[in-house]
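[1] Below is the structure, and that's it, no one-letter string:
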């Protein structure tokens, strides 16, 4: 039975794209988004929990994030977690609500974020190419074992290349959209 599994390659390539989209959504663009706080974990009840499990995060205005903490005892730890997350946000505590004004991005910071976005995209492209290499290596091994013919290997390698090309195009599209958003173009 051949070891080559195209569905597994598709799943792994899609995983690289999803990982990239997650990384890109964490980049601040000067606009408030709920996903900006996704990487924040709050230490409460003796455990680290995602912020969305201790509070309701909303965006009432384009430049403001509102965090409604459910338990009054968790306001301090939530405030501390947001400040120490490295997002450059300083919460204003108002009872059980934390208001996070989103400051304007400087031109220099925009360029840094755009570079970071392209770095994330390149890492995703490398991951996709590694998946392609694994698939092609498996096809060569299957051919060597006599499980598939040379023509079959070449046909499947072309399928793998087509899958790689479409995945990399998706990565490029996501990356360029994020860079435009960051640079405000």
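    Yep, it's here. The shown structure was predicted, so the numbers you read here are calculated from the model rather than taken from an experiment. Numbers count the residues shown, from 1 in each chain.
[2] make it CA atoms for all contacts and neighbour counts henceforth
    Noted.
[3] Tell me where the protein has helices.
    Shown for the chain, the helices assigned by DSSP state H span residues 6-25, 75-83, 107-144, 150-183.
[4] can you list the ones you listed in CSV and add mean neighbour count and distance to residue 47?
    Below are the helices of the chain laid out as CSV (neighbours: other C-alpha atoms under 10 Å; distance: least, C-alpha to C-alpha, whole Å):
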stretch, mean neighbour count, distance to residue 47
helix 6-25, 17, 23
helix 75-83, 18, 11
helix 107-144, 18, 29
helix 150-183, 16, 33
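[5] any chance of these in a markdown table, plus distance to residue 42?
    A markdown table is the format used below for the helices of the chain (distance: least, C-alpha to C-alpha, whole Å):
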| stretch | distance to residue 42 |
| --- | --- |
| helix 6-25 | 19 |
| helix 75-83 | 5 |
| helix 107-144 | 25 |
| helix 150-183 | 27 |
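[6] Nearest to residue 44 among those would be which one?
    Smallest distance to residue 44 across the helices of the chain (C-alpha to C-alpha): 7.0 Å, for helix 75-83.
[7] how far out from the middle of the chain is that closest one?
    Relative to the chain's own centre, helix 75-83 is displaced by 23 Å; criterion: C-alpha atoms, centre = their mean, to the nearest Å.
[8] this is the comparison structure:
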């Protein structure tokens, strides 16, 4: 495996870490309604536990309300129960075939708690990125040890690896700052 392959693998793994982090951030609730908040809620559908998005249409009715339109008549009560039982703190209400899920206003204290959660997620993402950097550096050292690369190439590639790492850590910081701003916006 050449140094170029190590760098390509490094970028791919770091991009996966960023994607995973961004996915985790969508689960942190802000004051605004977002259908992706319900991605973690599963409902019993004929013995199978399925995400709500697979048994109903999710839409935004307004900035603070999610609308859920079940595809089958009997699913409304099950969907409501699944949302109430989830740890999201949401209270859905039925209006005929449509289920409305209003987002409760968040207190200042709760907003501060959520920013701490976001920062911790950010730190975890940075640790994952640094672990990928360490693995890449180890792979380059192994190439030098096996005489498949020179020490000059090792120094150059370590500098490249650090530049890539810095770029991805800056991306994590940017995502954290954007999410914190989103949470603190009233």
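    Arrived safely. Here the structure is a predicted model, which is why all the values come from computation and not from measurement.
[9] Can you calculate the TM-score here?
    Here the superposed chains carry a TM-score of 0.95, computed using TM-score structural alignment, normalised by the length of the first structure; 185 aligned residues with a C-alpha RMSD of 1.4 Å.
[10] now for the helices of the first structure, which one comes closest to residue 33 of the first structure?
    Nearest to residue 33 of the first structure, of all the helices of the first structure, is helix 6-25, at 8.8 Å by C-alpha to C-alpha.
[11] So what touches that closest one?
    Outside of helix 6-25 of the first structure, the residues within contact range by C-alpha atoms under 8 Å, 6 or more residues apart in numbering are 35-36, 117, 120-121, 124, 127-128, 131-132, 135, 160, 163-164, 167, 170-171, 174-175, 178.
[12] about what we covered before: residue 50 of the first structure: which of the helices of the first structure is closest?
    Ranking these by proximity to residue 50 of the first structure (C-alpha to C-alpha) places helix 75-83 first, at 10.0 Å.
[13] which other helices and strands contact that closest one?
    Here helix 75-83 of the first structure touches strand 41-44, strand 97-101, going by 3 or more C-alpha pairs under 8 Å, 6 or more residues apart in numbering; DSSP states H and E.
[14] check the fit of the last one onto the second structure and give the mean distance.
    After superposition onto the second structure, strand 97-101 of the first structure lies on average 0.9 Å away from the residues it aligns with, using mean C-alpha distance after the TM-score superposition for the first structure.
[15] who does that strand touch, helix- and strand-wise?
    strand 64-69, helix 75-83, strand 92-94.
[16] Let me have the ones you listed in TSV, adding distance to residue 28 of the first structure as columns.
    Listed next are these as TSV, based on distance: least, C-alpha to C-alpha, whole Å:
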stretch	distance to residue 28 of the first structure
strand 64-69	12
helix 75-83	14
strand 92-94	19
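[17] Which one of these lies nearest to residue 43 of the first structure?
    Once those are compared by C-alpha to C-alpha, helix 75-83 is nearest, at 6.3 Å.
[18] Just the residues contacting the closest one, thanks.
    Under C-alpha under 8 Å, 6+ apart, the answer for helix 75-83 of the first structure is 37, 40-44, 51, 69, 89-91, 93, 96-98.
[19] Pick out the residue closest to the middle of the first structure.
    residue 22 (1.7 Å; C-alpha atoms, centre = their mean).
[20] how far away is the aligned residue in the second structure for that residue from residue 175 of the second structure?
    Alignment note: residue 22 of the first structure maps to residue 23 in the second structure; criterion TM-score structural alignment. For residue 23 of the second structure, the distance to residue 175 of the second structure (C-alpha to C-alpha, to the nearest Å) stands at 11 Å.
[21] cool, residue 150 of the second structure as well?
    37 Å.
[22] With residue 6 of the second structure instead?
    According to C-alpha to C-alpha, residue 6 of the second structure stands 26 Å off from residue 175 of the second structure.
[23] so how many other residues sit close to the nearest residue to residue 58 of the first structure once chain neighbours are set aside?
    Ranked by C-alpha to C-alpha, 6 or more residues apart in numbering and with sequence neighbours excluded, the top spatial neighbour of residue 58 of the first structure is residue 66, at 5.2 Å. Around residue 66 of the first structure there are 21 other residues, counting by other C-alpha atoms under 10 Å.
[24] what's the counterpart of residue 66 of the first structure in the second structure?
    Counting by TM-score structural alignment, residue 66 of the first structure lines up with residue 67 in the second structure.
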